[in-house]
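Undergrad: Structure for this input, please:
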Amino acid sequence: MPFAALPDLNMYYERAGAGEPLLFISGTGGDLRVKPNVFDGGLGQAFDLLAFDQRGLGQTDKPDVAYSMAQYADDAAALMDHVGWDSALVVGVSFGGMVAQELVLRHPQKVRRLVLACTSPGGAGGASFPFHEIDHLKGEARARHLMAFSDTRRDEAWAKANPELYEQLVQMSATDPFAGEPGREHGAWRQLEARSHHDTWERLPQIAVPTLIAAGRYDGVALPETQLNLAMQIPGSTLRFFKGGHLFMIQDRTAVPAMIEFLKA
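TA: Reported below is the predicted structural model:
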């Protein structure tokens, strides 16, 4: 298993495929052991794909100290150095999109083209759903609470009309096969804590690389109006909405091909 020895932690990563280098930055709670993952989709077939477990998550070290968004961005930059990449295409999804914003702002020379998917700028531009405020909810209770935020079409009326599908989705979201691992709980909390302080709003006009903002029309986590704010604040950016919620990349089969087309332009 490949690990990168970064200045203050050991980071687990995976790399596969061929073509232009693409760094994929995952969302809240991301763990490469959970299958299927990004390597099983179109991005893994179209690029030399590099993905990793962020600090506090998966098989990467989980120091029980405060994390910052700047640290997350610097981790990504350090991993690129570890594999010998001077620059790469970058896709950041949800929390990973927040990290990607910091990466391109702190290390602009490392990013060739950028996709920000279902994410938010924070600050005056609007924040994503405050997961840190519901950390007390676990398992099924958390899954039920988040159902209508993940996709705003899945409201109470929808749940009553589709009870079997609703319960299936709850069980899929409630299951954590790695619960109870040492450091897992405090690492996840440290990520949420850093996420709650994310704010790139005033700095976004500094982004000078081609940027695609990809979003779900029915996303209650990263709201559609927040995507409009991102598009207005990042010079020359392109905004595309897809049919789905926070998981639009899975729900709309046109989403990943559109990202690939943009990245290869």
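
Undergrad: Please make it C-alpha for all contacts and neighbour counts, starting now.
TA: Fine.

Undergrad: Strands along the stretch 101-250 of the chain, start to end?
TA: For the stretch 101-250 of the chain, applying DSSP state E, counting those that start in this stretch gives strands covering 111-117, 211-216, 238-242.

Undergrad: Count the residues that sit near Ala161.
TA: By other C-alpha atoms under 10 Å, 12 other residues sit near Ala161.

Undergrad: got the contact list for it?
TA: Residues near Ala161 by C-alpha atoms under 8 Å, 6 or more residues apart in numbering: none.

Undergrad: if we can go back for a sec, in TSV: the strands of the stretch 101-250 of the chain, plus mean neighbour count and distance to Gly92.
TA: Formatted as TSV, the strands of the stretch 101-250 of the chain follow (neighbours: other C-alpha atoms under 10 Å; distance: least, C-alpha to C-alpha, whole Å):
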stretch	mean neighbour count	distance to Gly92
strand 111-117	24	5
strand 211-216	25	10
strand 238-242	17	15
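
Undergrad: okay if I get those strands as a markdown table plus distance to Tyr12?
TA: A markdown table is the format used below for these (distance: least, C-alpha to C-alpha, whole Å):
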| stretch | distance to Tyr12 |
| --- | --- |
| strand 111-117 | 21 |
| strand 211-216 | 27 |
| strand 238-242 | 31 |
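
Undergrad: Of those strands, give the one that comes closest to Glu20.
TA: The closest of the strands of the stretch 101-250 of the chain to Glu20 is strand 111-117. By C-alpha to C-alpha, the value is 10.4 Å.

Undergrad: and the angle for that closest one with strand 211-216?
TA: Strand 111-117 runs at 20 degrees relative to strand 211-216, counting by axes from the mean of the first three to the mean of the last three C-alpha atoms, to 10 degrees.

Undergrad: packing partners for strand 111-117?
TA: Secondary-structure packing of strand 111-117 (3 or more C-alpha pairs under 8 Å, 6 or more residues apart in numbering; DSSP states H and E): strand 88-93, helix 95-106, strand 211-216, helix 255-263.

Undergrad: can you give me how far it is from the chain middle?
TA: Between the centre of strand 111-117 and the centre of its host chain there is 12 Å, according to C-alpha atoms, centre = their mean, to the nearest Å.

Undergrad: for stretch 250-257, same thing?
TA: That offset, for stretch 250-257, works out to 16 Å (C-alpha atoms, centre = their mean).

Undergrad: Let's see this one next, to set against the first:
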Amino acid sequence: MSTAHRLLGSGDHKVLVLHDWFGTSAGWGSFLDYLDGDTFSYAFLDYRGYGDRKDVTGAYTLAEIADDALALADELGWENFSLVGHSMGGKAVQQVLAQAPHRVRKLVGLAPVPAGAYPLDADGEALFFGAALDRDKRLAIVDLVTGQRASRAWVALMVDRSIEHSTREAFGGYVQDWVTADLAHRISGSPVPVKVIVGEHDLALTAEVMRGTWLAHYPNAELEEIANSGHYPMHETPVALATSLEAFLRA
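TA: The predicted structure is shown next:
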């Protein structure tokens, strides 16, 4: 295999999983313990500049992530597969769908960035575009999207792992692309079955935002709001997330 990845399970239903801006293929916590490896095979990809591919340079764009994801699927011999994407990965899986719609069985967005450009005011631009070089800005972002309710130790751990396991160039490059890229015209109206899962305490990517974007773009989309979770249900409510995800993939 030429594309580094993590593989979980040996089931017939193949699932490509794309992580968030702060995460890696290894950053899914105990959620992985609750997945059904007899029914599903999950492949977790690290982006260029992240995790096991931290030393791999690139353009750091959604299109590049999609190209790498499709290359991994080809290497694994997966002609058809479902897609799961968290946050920035939620926009990246839509890029995969845009590039290879005939290969996608189902699509799941976990607290996902919508397909269109993501509007930021001046303060938001300073916060997000400055986060590559400023640990305090990363702390503020994780605190915001978890509803300003998570422990300081956990927020710091998430941030420090992001600093350790990604390069500044990659972290700064991807945000420029996922904030500005507009894929809406390429995926709108797709008949693929879609499930969108958000945490009730996420202050950024809310159920209301999803109704105006994801559910408006996909005619076969459904929305679930997970109680007692913010932006990171794989850490905050892992059993509930695994149960919800696989119930949809099995249906």
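
Undergrad: What TM-score do the two superposed chains give?
TA: Once superposed, chain against chain, the TM-score is 0.83 (TM-score structural alignment, normalised by the length of the second structure); 242 aligned residues with a C-alpha RMSD of 2.8 Å.

Undergrad: Nearest the middle, which residue of the second structure would you pick?
TA: Nearest residue to the geometric centre of the second structure (C-alpha atoms, centre = their mean): His86, 2.0 Å.

Undergrad: re the thing from before, minimum distance to Gln191 of the first structure: which of the strands of the stretch 101-250 of the first structure has it?
TA: Short answer: strand 111-117, nearest of the strands of the stretch 101-250 of the first structure by C-alpha to C-alpha, at 18.4 Å.

Undergrad: The closest one: average distance to aligned residues in the second structure?
TA: Compared with the second structure after the fit, strand 111-117 of the first structure shows a mean deviation of 0.9 Å (mean C-alpha distance after the TM-score superposition for the first structure).

Undergrad: ok, the residue of the second structure most remote from its centre to Thr167 of the second structure distance?
TA: If you look at how far each residue of the second structure sits from its centre, by C-alpha atoms, centre = their mean, the farthest one is Ala122, at 24.8 Å. Ala122 of the second structure sits 25 Å away from Thr167 of the second structure, going by C-alpha to C-alpha, to the nearest Å.

Undergrad: quick one, helices of the second structure?
TA: 62-76, 88-99, 122-129, 135-145, 152-165, 168-180, 184-187, 207-212, 214-217, 233-236, 238-250 (DSSP state H).

Undergrad: looking at those, which is buried most?
TA: With neighbours defined as mean count of other C-alpha atoms under 10 Å, the helices of the second structure peak in mean count at helix 88-99, which reaches a mean of 25.

Undergrad: In the first structure, what range does that one match?
TA: Using TM-score structural alignment, helix 88-99 of the second structure corresponds to residues 95-106 of the first structure.

Undergrad: can you list contacts of the matching stretch?
TA: The contact list for stretch 95-106 of the first structure (C-alpha under 8 Å, 6+ apart) reads 25-28, 69-70, 72-74, 76-77, 90-92, 110-111, 114-121, 195, 198, 200, 203-204, 206-207.

Undergrad: I'd like the distance from that stretch to the chain centre, please.
TA: For stretch 95-106 of the first structure, the distance from its own C-alpha centre to the chain's C-alpha centre is 10 Å (C-alpha atoms, centre = their mean).

Undergrad: Quick one: average offset of that stretch versus the second structure, please.
TA: Following superposition, stretch 95-106 of the first structure is found to deviate from the second structure by 0.9 Å on average (mean C-alpha distance after the TM-score superposition for the first structure).

Undergrad: hang on, the earlier thing: in a markdown table: the helices of the second structure, plus distance to Leu32 of the second structure.
TA: Output for the helices of the second structure, formatted as a markdown table (distance: least, C-alpha to C-alpha, whole Å):
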| stretch | distance to Leu32 of the second structure |
| --- | --- |
| helix 62-76 | 20 |
| helix 88-99 | 17 |
| helix 122-129 | 29 |
| helix 135-145 | 21 |
| helix 152-165 | 17 |
| helix 168-180 | 24 |
| helix 184-187 | 29 |
| helix 207-212 | 25 |
| helix 214-217 | 26 |
| helix 233-236 | 8 |
| helix 238-250 | 8 |
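
Undergrad: Can you check which of those helices gets nearest to Val56 of the second structure?
TA: Proximity to Val56 of the second structure (C-alpha to C-alpha) singles out helix 168-180 among the helices of the second structure, at 9.7 Å.

Undergrad: who's in contact with that closest one?
TA: Residues contacting helix 168-180 of the second structure (C-alpha under 8 Å, 6+ apart): 21, 48-50, 57, 59-62, 88, 91, 116-119, 128-129, 131-133.

Undergrad: try stretch 42-53 of the second structure
TA: 4-9, 14-19, 24-26, 54-58, 60, 65, 69, 165-167, 169-171.

Undergrad: Report the separation between the two terminal residues of it.
TA: 18 Å.

Undergrad: cool, and stretch 6-18 of the second structure?
TA: 11 Å.

Undergrad: Equivalent analysis for stretch 110-124 of the first structure, please.
TA: First-to-last residue span, stretch 110-124 of the first structure, C-alpha to C-alpha: 27 Å.

Undergrad: so how far is that stretch off the chain centroid?
TA: On the basis of C-alpha atoms, centre = their mean, the separation between the geometric centre of stretch 110-124 of the first structure and that of its chain is 10 Å.

Undergrad: And stretch 23-41 of the first structure, by the same measure?
TA: With C-alpha atoms, centre = their mean as the basis, stretch 23-41 of the first structure stands 9 Å off its chain's centre.

Undergrad: Then stretch 67-83 of the second structure?
TA: Distance of stretch 67-83 of the second structure from its chain centroid, counting by C-alpha atoms, centre = their mean, is 16 Å.

Undergrad: With stretch 114-127 of the first structure instead?
TA: Distance, centroid of stretch 114-127 of the first structure to centroid of chain: 11 Å (C-alpha atoms, centre = their mean).

Undergrad: ok, now stretch 143-162 of the first structure?
TA: Counting by C-alpha atoms, centre = their mean, stretch 143-162 of the first structure is centred 22 Å from the centre of its parent chain.

Undergrad: Kindly report the same for stretch 162-175 of the second structure.
TA: Relative to the centre of its chain, stretch 162-175 of the second structure is centred 15 Å away, using C-alpha atoms, centre = their mean.

Undergrad: same question, stretch 19-38 of the first structure
TA: 9 Å.

Undergrad: Mind listing what's buried along that stretch?
TA: 21-32, 38 (16 or more other C-alpha atoms under 10 Å).
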